[in-house]
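J.: sequence and predicted structure are below.
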Amino acid sequence: MSEAAAEHALAIAGHQEFLTFTLGEEEYAIDILKVQEIRGYDAVTRIANTPSYIKGVINMRGVIVPVVDMRLKFNVGEAVYDQFTVMIILNLGERVVGMVVDSVSDVVALSPDEIRTAPEFGAAMDTQYIQGLASIEDRMAIVVDIEKLMTSNEMGLIDAVALAH
């Protein structure tokens, strides 16, 4: 079966594919269709006066790509860059964004009823970017609406950083 036929079969079955990755002890999942490529961590060019979670930019085949360290963004663990650190390159509409994570785990297919609504945490935690929680085998993954997160007002600096080059 071709890849397109497999994707079609999944769509008919009502499943959506997600790329899972880890940040510290937590596992997250994002829509696989937003992922352009996965690559090892590259050194970035730092941009002055950006939040700590915006590491800077890389030049990827002539495209200036802002890089966000998700460990710093979500406040989960130290940002240690080693041979396991991965950069997920996202294609979000008109923009390309790099996202640094600890490791990439798997690609999983989930149906809408397998994604449970995230509990409300009140003002203690911003859950507007969380689509829900999914049980994958014996573990729990936090399903993130990566497009909503990366295009939010607080991340608006991504546009400014990308336009500055």
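T.: Arrived safely.

J.: from now on I want contacts and neighbour counts done on CA atoms only, so please keep to that.
T.: OK.

J.: residue 104 belongs to a strand, doesn't it?
T.: Yes. Counting by DSSP: H, G, I helix; E, B strand; the rest coil, residue 104 is part of a strand.

J.: what helix or strand is the closest residue to it other than its chain neighbours located in?
T.: Leaving aside its sequence neighbours, residue 104 sits nearest to residue 21 (CA to CA, 6 or more residues apart in numbering; 4.2 Å). Element membership of residue 21, judged by DSSP states H and E, is strand 16-23.

J.: which elements pack onto that strand?
T.: Contacts defined by 3 or more CA pairs under 8 Å, 6 or more residues apart in numbering; DSSP states H and E place strand 16-23 against strand 26-31, strand 95-101, strand 103-110.

J.: now the angle from the biggest helix by length in the chain to strand 16-23?
T.: If you go by DSSP state H, the chain has its longest helix at helix 3-12. Orientation check (axes from the mean of the first three to the mean of the last three CA atoms, to 10 degrees): helix 3-12 against strand 16-23 gives 100 degrees.

J.: now helix 3-12, how far from the centre of its chain.
T.: 23 Å (CA atoms, centre = their mean, to the nearest Å).

J.: try it against this one:
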Amino acid sequence: MPEQLITFQIADKLLGVDIMAIREIRAWTPTTAIPHAPSFVRGVVNLRSTVLPVIDLSERLGWGRIDPTGRHVIIVLQIGSQLNGLIVDSVNDIVRVEPAEMQPPPELGQAGAERFLEGLVAVEDRMAMVLDLRAMAIGGVAASPLADAA
């Protein structure tokens, strides 16, 4: 059975997440910094009276910090029982992917971003990195003081 992914951009990189995890896509909103949060947690925003931790996905994946502008968006995702926001450059499209089309990420060592990837899939003439949202949460936000804030 095909899976549907939302694809999005960070600089020239194409990424995707399972559409079922997405709760909404919002315009960039400045965040309120939280003391002692990991550097990739840019802060929190108020999402209809819920505290939403906002993750700089580029920094989380080791690609450097994003300097958000009004053109950036926040993808609100459900990861386990917690809502998280991801800062991305733009949202692209919805794509259907057959399970057999998903390729495992290459093993590049402990420090590689592949530990956050479910796999890679061809989208038109590019490779999209499909995020493993549970791996992202377990390694950082869910283990931080922000985990109980949402």
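T.: Received it, and whenever you're ready, just let me know what you need. All of these numbers come straight from a predicted model, not from anything done at the bench.

J.: map the residue nearest to residue 104 of the first structure across to the second structure for me.
T.: Residue pairing (TM-score structural alignment): residue 21 of the first structure is matched to residue 8 of the second structure.

J.: wait, its match sits on residue 87?
T.: No. Applying CA atoms under 8 Å as the test, residue 8 of the second structure and residue 87 come out as separate, 10.4 Å apart.

J.: quick one, which of the two is more surrounded?
T.: It is residue 87, of residue 8 of the second structure and residue 87, that has more neighbours when counted by other CA atoms under 10 Å, with 25 against 22.

J.: how much space between residue 43 of the first structure and residue 165 of the first structure?
T.: Relative to residue 165 of the first structure, residue 43 of the first structure is positioned 17 Å away (CA to CA, to the nearest Å).

J.: for the second structure, which segments count as helices?
T.: Under DSSP H, the second structure gives helices at 57-60, 133-139.

J.: so can I have JSON lines of those showing distance to residue 49 of the second structure?
T.: Below are the helices of the second structure laid out as JSON lines (distance: least, CA to CA, whole Å):
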{"stretch": "helix 57-60", "distance to residue 49 of the second structure": "23"}
{"stretch": "helix 133-139", "distance to residue 49 of the second structure": "22"}
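
J.: nearest to residue 20 of the second structure, out of those helices?
T.: helix 133-139 (11.6 Å; CA to CA).

J.: for residue 141 of the second structure, which non-adjacent residue is closest in space?
T.: In space, residue 141 of the second structure is closest to residue 147, 6.0 Å off (CA to CA, 6+ apart).

J.: count of neighbours near that neighbour?
T.: When neighbours are counted by other CA under 10 Å, residue 147 of the second structure comes out with 18.

J.: kindly report the same for residue 125 of the second structure.
T.: 6.

J.: the first structure: which residue goes with that one?
T.: Checking TM-score structural alignment: residue 125 of the second structure goes with residue 138.

J.: mind checking how far its match is from residue 27 of the first structure?
T.: 12 Å.

J.: and what of residue 95 of the first structure?
T.: Applying CA to CA, the value for residue 95 of the first structure to residue 27 of the first structure is 25 Å.

J.: contact partners for residue 30 of the second structure?
T.: residue 45 (CA atoms under 8 Å, 6 or more residues apart in numbering).

J.: corresponding residue for it in the first structure?
T.: Under TM-score structural alignment, residue 30 of the second structure pairs with residue 43 in the first structure.

J.: residue 40 of the second structure too?
T.: Going residue by residue (TM-score structural alignment), residue 40 of the second structure aligns to residue 53.

J.: number of residues surrounding that match?
T.: By other CA under 10 Å, neighbour count at residue 53 of the first structure equals 19.

J.: check whether it really touches residue 73, as I assumed.
T.: Yes. Taking contacts as CA under 8 Å, residue 53 of the first structure lies within contact range of residue 73: 5.2 Å.

J.: so which residue is dead centre in the second structure?
T.: Among the residues of the second structure, the one closest to the centroid is residue 86, at 4.7 Å (CA atoms, centre = their mean).
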